[in-house]
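Engineer: give the three-dimensional model of this entry:
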Amino acid sequence: MQNLLKNGIAITGSGSAVPSTSLENEVLTQLVETSDEWITTRTGIRQRQLALPPESLTILATDASKQAITAAGITAADIDLILLATSTPDDLFGSACRIQAELDATKAVAFDLTAACSGFLFGLVTAAQFIRTGVYQNVLLIGADILSRWVDWQDRRTCVLFGDGAGAVILQANNSDRLLGFSLKSDGTQNHHLNLAYEGTTQQVTPDIHVPRGTYHPISMNGKEVYRFAVQKVPEVIDKALFEAHLTVDRIDWLILHQANQRIINAVADRLNIPDHKVISNVAHYGNTSAASIPLALDEAVRQGKIKPNDIIATSGFGAGLSWGAAIFQWAR
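Structural biologist: You can find the predicted model right below:
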């Protein structure tokens, strides 16, 4: 009966982790024809963190999760569900169960969710449904990616963009519902603009049967089309989430977008008439960390004392799929 009474959601703790190795723009000028000025002017990125062995997605995600669990004032034993939003697991079968083991979250069910740079947003809404139906009380949601594994470091269009990291939050059942509104979208007709596509080589099973041996191409992106898509669709989806939340844009305390490109962040904020002092951005330091970017930026702002209890946050993820979405939530219980 208690589960049915507490069917609201509160995001009560956050954590983040990044690799120890930093790659500045100046180093990239030695690999491809580019410059620090070109990169910063067009993307806002000055450096990114890269995961080197023995660092792994599991290690980064576990570190971020431990911080979030502590911040929420619970233990790993309290967690009912672990959702890992990632496109780059350590194991193609999934890494959530390995994180569950590392945390010793013995009663938690764990699985991966893939929606690329929209993964954290899609995971947030997925986690909320488990809580709202009374199935689970405490959910650990992780956004983590190591995109450096899949970057062609000779492709100047993509190698300047991506970094590695992990962020995590705890969602808990609550008497009041702090997830105020959301909207999710997908358009597979534009999939070709941003993908990490399958590539197979042939292996012989019998003289008559040849099957592919799988790997993947490096990340491929049409930057102009992705920029155009994001600048048009993200303000629209945030407006829809605000409508569902019965709020106007002036009620937003903070805007946290997927940290893909500072020009996109600025353009979206301008279209929504959100002033600069309400916009949270750390893309200069970490680059595009895919599913990790929103929770990483959120956790950094919380620990800096910017985001305070009851602040209203508008957030939006967008990227491969193509997929995009927005959520409006109030921080903490």
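Engineer: from now on I want contacts and neighbour counts done on CA atoms only, so please keep to that.
Structural biologist: Will do.
Engineer: which of the helices or strands spans L298?
Structural biologist: Assigned by DSSP states H and E, L298 belongs to helix 293-303.
Engineer: return the distance of that helix from the chain's centre.
Structural biologist: With C-alpha atoms, centre = their mean, to the nearest Å as the basis, helix 293-303 stands 11 Å off its chain's centre.
Engineer: what's the answer for stretch 237-256, then?
Structural biologist: Average the C-alpha atoms of stretch 237-256, do the same for its chain, and the two points are 19 Å apart (C-alpha atoms, centre = their mean).
Engineer: that stretch: end-to-end distance?
Structural biologist: End-to-end span of stretch 237-256 (C-alpha to C-alpha, to the nearest Å): 14 Å.
Engineer: buried ones in it?
Structural biologist: 237-243, 245, 252-256 (16 or more other C-alpha atoms under 10 Å).
Engineer: residues contacting that stretch, please?
Structural biologist: Residues lying outside stretch 237-256 but in contact with it, judged by C-alpha atoms under 8 Å, 6 or more residues apart in numbering, are 180-184, 269, 272-274, 278-281, 294, 297-298, 307, 311-316, 324-328.
Engineer: check stretch 78-91 too.
Structural biologist: Applying C-alpha under 8 Å, 6+ apart, the external contacts of stretch 78-91 come out as 56-58, 95-96, 100, 105, 107-116, 119-120, 123, 127, 136-147, 291.
Engineer: rerun that using 7 Å as the cut-off
Structural biologist: The list of residues contacting stretch 78-91 from outside it, by C-alpha atoms under 7 Å, 6 or more residues apart in numbering, reads 56-58, 95-96, 105, 107-114, 116, 119-120, 123, 136-147, 291.
Engineer: for stretch 323-333, same thing?
Structural biologist: By C-alpha under 7 Å, 6+ apart, the residues outside stretch 323-333 that reach it are 10-12, 118, 121, 178-187, 237-238, 241-242, 309-318.
Engineer: one more sequence to fold, the one below, so I can look at both together:
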Amino acid sequence: MSNINAIITGVAGYVPDYVLNNEELSRMVDTNDEWITTRTGIKERRILTEEGLGTSYMARKAAKLLMKKTGADPDSIDAVIVATTTPDYPHPSTASIVLGKLGLKNAFAFDFAAACCGFMYAFDVACNMIQSGRHKRIIVIGADKMSAITDYRDRATCPLFGDGAGAVMVEGTTEEGIGLIDSYHRTDGKGLPFLHVKAGGSVCPSSRFTVDHRLHYTYQEGRTVFRYAVTAMGDDCAALLEGNGLTQNDIDYVVCHQANLRIIEAVAKRIGVPMEKVLVNIQRYGNTSAACMPLVLWDFESQLKKGDNIIFTAFGAGFVNGASYYKWAYDGDSAAVKK
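Structural biologist: I've put the predicted structure just below:
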């Protein structure tokens, strides 16, 4: 029996129409375009403003476009995985809502919570499901409505985050030399004090006190997170390259979590890859957490070629981190859809 390789056969994305740029943000909090741009690289972010719409809405939009692009029969989808830290509800899963809205009859669905590493981790799980031979076609979605947990009175964090969703179709192939080759993932559980949402979980349930004291928003100690992120992603990429006998010259593209342009630049420098090989769209969307990586693939799909060596790397809350080595499986210029 031939080995099964797991490949991405299509990419799609969705971002809300509303653009919150730095000039408008400066009228909401004590900041300005120069301060934000020099420290983060972000010029604007998309915000889902319509009342009553959450993460599942964006995830469904991305998945629907993905199915249209790939021509996938809805009955052929085996599973839907949604990576998110901003689910619509504590339960049911956001993935189950997406599945229901898409009308998928033969699939199961579950959420995957790994903060900004969510998509990369969920993609790794989906690839293993495909490689087992038990599943043929899986939709993996990274989606977050970060505006729902962003405090627009906090000038240190509110410029960072935006909303969006990206999705990939994962299928199997017996063709050698393409698809997910290797992963190096780690978690340092000591990161809780430095990046978290204080209330809303089982330790500190929602109450009038937690709402009045604005405890349902993202808290971050920026300098600590910056230092850990650069070190972890740089070391993870180095370990992955060494383990696969690769040098910096073998890399065609790096898809880095879009947290902060200075972090991305520092990681690139640490692993010796020029910024020309690093795919960046943080200036347009900000940090969309689990949606960052698939949105990068969506934006740059047209320039990806079959056989390209791509390194994924990310870092997130819980101090989850890692890197993956992937060989692109198709020429993207024939598949990309103009946005």
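Engineer: list the TM-score for the superposed pair.
Structural biologist: Here the superposed chains carry a TM-score of 0.91, computed using TM-score structural alignment, normalised by the length of structure 1; 317 aligned residues with a C-alpha RMSD of 1.7 Å.
Engineer: among the contacts of stretch 237-256 of structure 1, which ones are buried?
Structural biologist: Buried residues within the contacts of stretch 237-256 of structure 1, defined by neighbour count using 16+ other C-alpha under 10 Å: 180-184, 269, 274, 279-281, 294, 297-298, 307, 311-316, 324-328.
Engineer: nearest residue to the corresponding residue of structure 2 for S35 of structure 1 other than its sequence neighbours?
Structural biologist: Following TM-score structural alignment, the counterpart assigned to S35 of structure 1 within structure 2 is N32. Leaving out its chain neighbours, the residue that sits closest to N32 of structure 2 by C-alpha to C-alpha, 6 or more residues apart in numbering is S26, at 5.1 Å.
Engineer: okay, now the one you found: neighbour count?
Structural biologist: In terms of burial, S26 of structure 2 registers 16 neighbours under the definition other C-alpha atoms under 10 Å.
Engineer: wouldn't it be in contact with I36 here?
Structural biologist: No. Under the criterion of C-alpha atoms under 7 Å, S26 of structure 2 lies out of contact with I36, with a separation of 9.5 Å.
Engineer: helices and strands around the helix holding L298 of structure 1, which ones?
Structural biologist: Using 3 or more C-alpha pairs under 7 Å, 6 or more residues apart in numbering; DSSP states H and E as the contact criterion, the neighbours of helix 293-303 of structure 1 among helices and strands are strand 8-17, strand 164-174.
Engineer: mean deviation of whichever helix or strand comes after the last one from structure 2?
Structural biologist: So that's strand 164-174 of structure 1. Using DSSP H and E, the helix or strand that follows strand 164-174 of structure 1 towards the C-terminus is strand 179-186. Here the mean offset of strand 179-186 of structure 1 against structure 2 after fitting is 0.8 Å, by mean C-alpha distance after the TM-score superposition for structure 1.
Engineer: the following helix or strand past strand 179-186 of structure 1 vs structure 2, average distance?
Structural biologist: Per DSSP H and E, the first helix or strand lying C-terminal to strand 179-186 of structure 1 is strand 194-195. Strand 194-195 of structure 1, aligned to structure 2 and superposed, deviates on average by 0.6 Å (mean C-alpha distance after the TM-score superposition for structure 1).
Engineer: other SSEs contacting strand 194-195 of structure 1?
Structural biologist: Under the contact rule (3+ C-alpha pairs under 7 Å, 6+ apart), strand 194-195 of structure 1 is packed against strand 220-221.
Engineer: returning to what we had before: adding distance to V205 of structure 1 and mean neighbour count, write the helices and strands packed on helix 293-303 of structure 1 out as JSON lines.
Structural biologist: Listed next are these as JSON lines, based on distance: least, C-alpha to C-alpha, whole Å; neighbours: other C-alpha atoms under 10 Å:
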{"stretch": "strand 8-17", "distance to V205 of structure 1": "43", "mean neighbour count": "26"}
{"stretch": "strand 164-174", "distance to V205 of structure 1": "38", "mean neighbour count": "30"}
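Engineer: what sits against the aligned residue in structure 2 for A17 of structure 1?
Structural biologist: Residue correspondence to structure 2 (TM-score structural alignment): A17 of structure 1 is matched to Y14. Listed by C-alpha under 7 Å, 6+ apart, the contact partners of Y14 of structure 2 are M58, K61, A62, G164, A165, G166.
Engineer: hmm, 8 Å instead?
Structural biologist: M58, A59, K61, A62, G164, A165, G166, L295.
Engineer: between which two of those residues is the distance greatest?
Structural biologist: The most widely separated members of the contacts of Y14 of structure 2 are K61 and L295, with 12.9 Å between them, by C-alpha to C-alpha.
Engineer: list residues touching both of these two?
Structural biologist: G13, Y14.
Engineer: and the contacts of stretch 78-91 of structure 1, which are buried?
Structural biologist: By 16+ other C-alpha under 10 Å, those give 56-58, 95-96, 105, 108, 110-114, 116, 119-120, 123, 136-147, 291 as buried.
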